[in-house]
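S.K.: okay, sequence plus prediction incoming.
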Amino acid sequence: MESKAEEHVIIDRFIVPKAAMQGFRSRIKLSMQIIGQQAGFVTDRAYEQIDYKEESTYITIVTWETREDLERSMPRVQAEYEKLSFDPSKTMRNLHITLDRGIYTEVKT
């Protein structure tokens, strides 16, 4: 029996100061557009905490067909950022945004 390759999911959890949310949203939209054009991309989702005072939690979930697709996409996405003079790390530092990232596979229960 042939086994199907496991999808891999990147889950990013951003902590975003309220004052930075508008700029953050525009940059996330750009990032998701670039990521969505990569080979092996399956789907993406985004979630924002709806009741916050000084900062919000924003979660993105991006699914890839395989781990190899995910890994091959990273330098391609970075190259697209460079064409646009966009440095995500610098932007997050400047906006005081923190990121917690994990790569996951589905657990069959």
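M.R.: Sure thing, it's come through. Small disclaimer: the values here were computed from a predicted structure and weren't measured.

S.K.: every contact and neighbour count from this point should use C-alpha atoms.
M.R.: OK.

S.K.: residue 74: helix or strand, and which one exactly?
M.R.: helix 67-83 (DSSP states H and E).

S.K.: quick one: list the elements packing against that helix.
M.R.: Judged by 3 or more Cα pairs under 8 Å, 6 or more residues apart in numbering; DSSP states H and E, helix 67-83 is in contact with helix 21-36.

S.K.: could you measure from the nearest residue to residue 47 once chain neighbours are set aside over to residue 29?
M.R.: Spatial nearest neighbour of residue 47, excluding adjacent residues (Cα to Cα, 6 or more residues apart in numbering): residue 59 at 5.1 Å. Applying Cα to Cα, to the nearest Å, the value for residue 59 to residue 29 is 13 Å.

S.K.: against that first model, consider the following:
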Amino acid sequence: MTTPTPASHAASIFRIDRFVVPADALPAFMERLRFTQRTLDTVPGCKQNLLLQREDRPGEIDIITLVEWSNAEAIAAARTTMQERYAEEGFDPAAFIQKLGVQADMGVYRNA
């Protein structure tokens, strides 16, 4: 039996990122994620913005971010906003993740 998608989520677009973070890198990584989360919360069209954590393996923490956007325009605006913030700071997300030894799997999803 399939569960119907609520109409309020039918057109939504979801950005879901999964990170495997070494325990010693967690404080710096979480500080950065919280900055990103606060920034994305200000972008129109952000319907929900979750930051989830799981500790299954010694020395590693799984972090999942899930952001629900109302439509493609909203997610595009979010991407532009974050690129502008990173440019202002001179922040390179890929270099940051690599420096901390974080493994990342990031993607954009739609309701199936």
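M.R.: On my side now, so go ahead. A quick note: this is a predicted structure, and the numbers were derived from the prediction, not measured.

S.K.: circling back: kindly state which residue of structure 2 is aligned to the residue nearest to residue 47 of structure 1.
M.R.: Correspondence of residue 59 of structure 1 to structure 2, assessed by TM-score structural alignment: residue 64.

S.K.: residues near that match, how many?
M.R.: By the criterion of other Cα atoms under 10 Å, residue 64 of structure 2 has 19 neighbours.

S.K.: correct me if wrong: it contacts residue 21.
M.R.: No: using Cα atoms under 8 Å, residue 64 of structure 2 is not in contact with residue 21, being 10.6 Å away.

S.K.: for stretch 53-66 of structure 2, list every residue counted as buried.
M.R.: Buried residues in stretch 53-66 of structure 2, counted by 16 or more other Cα atoms under 10 Å: 60, 61, 62, 63, 64, 65, 66.

S.K.: tell me the SS of the last one?
M.R.: Using DSSP: H, G, I helix; E, B strand; the rest coil, the structure places residue 66 of structure 2 in strand.

S.K.: who's in contact with residue 86 of structure 2?
M.R.: 92, 93 (Cα atoms under 8 Å, 6 or more residues apart in numbering).

S.K.: in structure 2, what range does the next helix or strand after the helix holding residue 74 of structure 1 match?
M.R.: Next helix or strand after helix 67-83 of structure 1 toward the C-terminus (DSSP H and E): helix 88-95. Counting by TM-score structural alignment, helix 88-95 of structure 1 pairs with residues 93-100 of structure 2.
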